[in-house]
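In: Return a 3D structure for these sequence lines:
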Amino acid sequence: MAAQTIAEAAIYEGLEAQAFPFFGAERRGAPVMAFCRIDDKKISVRTQVYQPDMLVVMDESLLDIEPVADGLKPNGSAVVNTKLSPDKVDLGIRVKCVSVDATTVALEMLKAPIVNTAILGAMAKANDIVTLESIKKAIASRFGEHLGEEAGRINAAAAQAAYDRAVLGESAAQRPIVKKRAWTPTWQDIPPGVALGQADMNGLKVGPGSAFQVRTGTWRTRTPRYLREKCVRCAKCWFICPDAAISRESDDHIQIDYDHCKGCGVCASICPAKAIEMAKGAKL
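Out: Below you'll find the model as predicted:
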């Protein structure tokens, strides 16, 4: 929604624009990307944007799990939803950076932690490609059309509030920018006669190109805590875990793979001894 809205704002200013999202099969919790191109000439390219002039990060936890700044131009800019000041935002590259606590803005004005409209206001502070007034007009139009005039007005006001609270500075460049690994092909992509070795993951034989390449544990909002002293070693949690994130040790106690546990809570709900409890947050 944010990418389409900023594209519409650019069109209001007489520019050409295109926007599109990119996401996988997972429907909740997985990192999602969206791309937007703006130009004063007709846009004929239809690929993803690999060397952006601007980077917008709506969830700062992505900084620790994704190479978000990979490809960002040295003279580019970044907008990050965070409580940190720009000089504390470590992107691995020193660029113009706008930080804003868009989550708090959204909670105050929209009564929900949905930051896609608030963050657009901060984008206007990062550069002058699209003005704040055009952004607010596009927000009011898009949300007003689908949710009513009042929803459009409130979301536009959230963008204004984020603009007012946004802090402009320069990012830190301490972390290394890790290039994305070449994705291991799935079995459909392997030419006939070629084989890739299996890996062993918690006792499971994992084939090439499997989901174990993705640290899905970073998606969760709740984390299971194993209470070893309560466990009766029935193995129900091990049997029912939909992500195979629970393994059995030699003494029939369990071990949780936090790199891939999504925090669904099925293990806690089925445990007869209440030996697993769900804690808030992605980490214990």
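In: Please count neighbours and contacts with C-alpha atoms only from this point.
Out: Fine.
In: Give me the secondary structure label for Val98.
Out: With DSSP: H, G, I helix; E, B strand; the rest coil as the basis, the three-state label of Val98 is strand.
In: structure for this one too, so we can compare:
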Amino acid sequence: MDKFNTLEILRSSAHNSSIFHLCINRPAVRNALSMDFFSEFPRALAALDQNPDVRVVVLSGAGGHFCSGIDLSTLNSTITGPQSGTSADRGRTGERLRRDIKSLQDAVTAIERCRKPVIAAVEGACIGGGIDIITTCDLRYCTEDAFFSVKEVDLGITADLGTLQRLPAIVGYGNAMELALTARRFSGVEAKEIGLVSRVFASKREMDEGVRIVAEGIASKSPLAVIGTKAILLRTRDLNVEQGLDYVATWNSSMLLSDDITEAISAAKQKRKPVFAKL
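Out: Below is the predicted model of the structure:
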């Protein structure tokens, strides 16, 4: 595995575990997102995606907080650019800024490009860019002391890394509108009530154990079935029912021809755990 300045990749302590932990590792600034993060994050996810030993990725933050949002110096450098003031052409300045924003968006969308399921385990602050990240994850859990905020309007900007596109589908249009316009802080308990997270745990220790159980359950299933389920759900959210059914029929016309089905049926008949080949 590559070494990163803003991230840490760890394999679960269980012997030959297929669960890997990706940790945002800037605890001194509550894991604020720097420019290094935006270049390293997609590389880390691509490495985990291509590693045949990985079946599930657990995403968390170091030092008691998940993410306090984009680093203000990163935000400033994105707006001003490395050559600020060298051109009075507003069109070219705007085009450069658009490319920079698209690059940041692409780093967050890397979670969806990762074929393996990504589970967010949130402790402490999850603000601004942190919301962009967790709404891209496949499953979300948090501790009771977690708190959230779609903070961008307080910084004078419109959230542009994915929250406004993904959050409404998760918590409903009305809830997303209220949270995005007020930028108010809300608790882990409220996050569960509106559907942002699936479960709230009393402590980090309990969350780690609960997430481990969920991750191990997913990791024990057919890798082809798991990546197919993620891919189909992501693809069909933008399709109508007929288009979605056609897409999954095309997908399964190739993916069903695998040894995983034979192994799953055989294991069920023999009342044993199935053993699937790596992907």
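In: Can you give the structural similarity as a TM-score?
Out: Here the TM-score for the pair of chains, by TM-score structural alignment, normalised by the length of the second structure, is 0.29; 131 aligned residues with a Cα RMSD of 5.7 Å.
In: What helices and strands are in contact with the helix or strand Gly217 of the second structure falls within?
Out: In the assignment (DSSP states H and E), Gly217 of the second structure maps to helix 204-219. Helix 204-219 of the second structure sits against strand 19-24, strand 56-61, strand 118-122, strand 139-143, with contacts defined as 3 or more Cα pairs under 8 Å, 6 or more residues apart in numbering; DSSP states H and E.
In: how far away is Arg153 of the first structure from Gln4 of the first structure?
Out: Taking Cα to Cα, to the nearest Å as the measure, Arg153 of the first structure falls 18 Å from Gln4 of the first structure.
In: For the two, indicate the residue with more neighbours.
Out: Using other Cα atoms under 10 Å, the more surrounded residue of Arg153 of the first structure and Gln4 is Gln4, with 20 against 17.
In: isn't that one right next to Ala19, touching?
Out: Yes. In this structure, Gln4 of the first structure is within contact of Ala19 by Cα atoms under 8 Å, at 5.3 Å.
In: How is the nearest residue to Ala176 of the second structure once chain neighbours are set aside classified with respect to secondary structure?
Out: Spatial nearest neighbour of Ala176 of the second structure, chain neighbours left out: Pro168 (5.2 Å); criterion: Cα to Cα, 6 or more residues apart in numbering. Secondary structure, three-state DSSP: Pro168 of the second structure is helix.
In: burial count for Pro168 of the second structure?
Out: For Pro168 of the second structure, using other Cα under 10 Å, the count is 16.
In: got it, and Leu147 of the first structure?
Out: 12.
In: what does the one 10 residues further on give?
Out: Ala157 of the first structure: 21 surrounding residues under other Cα under 10 Å.
In: how about the strands in the stretch 51-200 of the second structure?
Out: 56-61, 118-122, 125-127, 139-143, 147-149, 186-187, 199-201 (DSSP state E, counting those that start in this stretch).
In: out of these, nearest to Arg98 of the second structure?
Out: Distance to Arg98 of the second structure, taken as Cα to Cα, is lowest for strand 125-127 among these, at 22.9 Å.
In: hang on, Lys137 of the first structure in a strand?
Out: No. According to three-state DSSP, the state of Lys137 of the first structure is helix, so it is not within a strand.
In: mind checking how far it is from Gln160 of the first structure?
Out: Distance, Lys137 of the first structure to Gln160 of the first structure, by Cα to Cα: 11 Å.
In: So those two - more neighbours on which side?
Out: Gln160 (24 against 17).
In: Correct me if wrong: the more buried one contacts Ala124.
Out: No. In this structure Gln160 of the first structure lies outside contact range of Ala124 using Cα under 8 Å: 9.6 Å.
In: which neighbours do these two share?
Out: Common neighbours of Gln160 of the first structure and Ala124, using Cα atoms under 8 Å, 6 or more residues apart in numbering, are Leu132.
In: that older thread, any shared contact partners between Gln4 and Ala19 of the first structure?
Out: Cys36.
In: residues contacting Ala110 of the second structure?
Out: Contacts of Ala110 of the second structure by Cα under 8 Å, 6+ apart are 41-42, 45-46.
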